[in-house]
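[1] sequence and predicted structure below; questions after.
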Amino acid sequence: MTKKIVQTAGRDILGKTAPDFARYNDDILFGEVWNKQDALSVKQRSMITVVSLVSQGITDSSLKYHIQNARNNSVTLGEMADTITQVAFYAGWPKAWAAFRLVKEVYEVTE
């Protein structure tokens, strides 16, 4: 049995400002979509999410969170490196460079 994903960041951060958005984030996105594991595992969902964010050029704390989430969901450093290298050819080399900076932080890589 897989561990149920529970998210409270929406309510914690936006509960008073945007309660509907917070509920959709916590209950629908994480509560339903991330917990639906019949076709995709959380590991696969994590990798897809990282690819999506990198391809959009999002290299802020949300990408770092999802890289950490991927690591927590058993994505190895090698798998993450191969995934970002693959997407670099389609989404842009500079975006991959920026993502690798966060990968190094999350996986605690020192060169």
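    Structure's in. What do you need? Residues are numbered from 1 along each chain as shown.
[2] C-alpha from now on. contacts and neighbour counts both.
    Fine.
[3] would you mind listing the residues in contact with the residue nearest the centre of the chain?
    By C-alpha atoms, centre = their mean, the mean C-alpha position of the chain lies nearest to residue 66, the distance being 2.4 Å. Residues counted as contacts of residue 66 (C-alpha atoms under 8 Å, 6 or more residues apart in numbering) are 46, 49-50.
[4] can you flag which of these belong to strands?
    In strands, judged by DSSP state E, none of the contacts of residue 66 are found.
[5] which of the residues you listed lies closest to residue 23?
    Residue 23 has its nearest neighbour among those in residue 49, at 19.8 Å by C-alpha to C-alpha.
[6] the closest residue in space to the closest one that isn't next to it in sequence is in what secondary structure piece?
    Spatial nearest neighbour of residue 49, excluding adjacent residues (C-alpha to C-alpha, 6 or more residues apart in numbering): residue 66 at 7.1 Å. Assigned by DSSP states H and E, residue 66 belongs to helix 61-72.
[7] included below, for side-by-side comparison, is a second structure:
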Amino acid sequence: MSNDQPDPRIAAGRELAGKLFAGGPATPAIHKSLARHTVAHLFGEVWQDPTLELQERSLITCTVLVATGREAEQHLHFRGARNLGISRDKLEAMITHVAHYAGWPVAVSASRTLAEVWDTMDKEDAARKGSK
């Protein structure tokens, strides 16, 4: 792709990141080149594959992040899952399932992270409703 032509993957990736992260940064605290690659390739290509529904892809991503103990990314993707309509019950069931394969410590940690994310988002929702 030439430098004078816009990369359509960037637009698609930004739109998807907007759905997931509701206006928050899709690529928090990473350098510019990695952020561009993440938006273009990960969100602009990989997440665009129609073989999996968006909610399925989000739940798979959360599962991998729980199994590998990636707490910082869990915060981001648990928010994304909620923004896509995935219930807390479904995420809790996934964490319980993962506990049997990846271990109790990662599941306990993920449970805490999920509770933090849900509580924060509940407060944000209440504040938005209160300001209307």
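    Done, it's in. Quick caveat: nothing in here was measured; it's all calculated off a predicted structure.
[8] what lines up with the residue nearest to residue 49 of structure 1 in structure 2?
    Aligning on TM-score structural alignment places residue 66 of structure 1 opposite residue 77 in structure 2.
[9] what's the distance between its match and residue 113 of structure 2?
    When C-alpha to C-alpha, to the nearest Å is the yardstick, residue 77 of structure 2 and residue 113 of structure 2 sit 11 Å from each other.
[10] residue 128 of structure 2 too?
    22 Å.
[11] settle it for me: which of the two has more neighbours?
    residue 113 (18 against 10; other C-alpha atoms under 10 Å).
[12] name the nearest residue to that one, ignoring sequence neighbours.
    Nearest to residue 113 of structure 2 is residue 75, by C-alpha to C-alpha, 6+ apart, at 6.5 Å.
[13] aligned partner of residue 28 of structure 1 in structure 2?
    Using TM-score structural alignment, the equivalent of residue 28 of structure 1 in structure 2 is residue 41.
[14] verify the stated contact: that match with residue 8.
    No: at 10.7 Å, residue 41 of structure 2 does not count as touching residue 8 under the criterion of C-alpha atoms under 8 Å.
[15] what is the burial count for the counterpart of residue 52 of structure 2 in structure 1?
    Alignment note (TM-score structural alignment): residue 52 of structure 2 maps to residue 40 of structure 1. Burial of residue 40 of structure 1 is recorded as 13 neighbouring residues (other C-alpha under 10 Å).
[16] name the SS class of residue 40 of structure 1, please.
    With DSSP: H, G, I helix; E, B strand; the rest coil as the basis, residue 40 of structure 1 sits in coil.
[17] ok, now residue 11 of structure 2?
    helix.
[18] what is the burial count for it?
    Look at residue 11 of structure 2: counted by other C-alpha under 10 Å, it has 15 neighbours.
[19] ok, it - contacts?
    By C-alpha under 8 Å, 6+ apart, the contact set of residue 11 of structure 2 is residue 44.
[20] which elements pack onto the top helix by length along structure 2?
    Longest helix of structure 2, by residue count under DSSP state H: helix 104-130. Judged by 3 or more C-alpha pairs under 8 Å, 6 or more residues apart in numbering; DSSP states H and E, helix 104-130 of structure 2 is in contact with helix 54-67, helix 71-83, helix 88-102.
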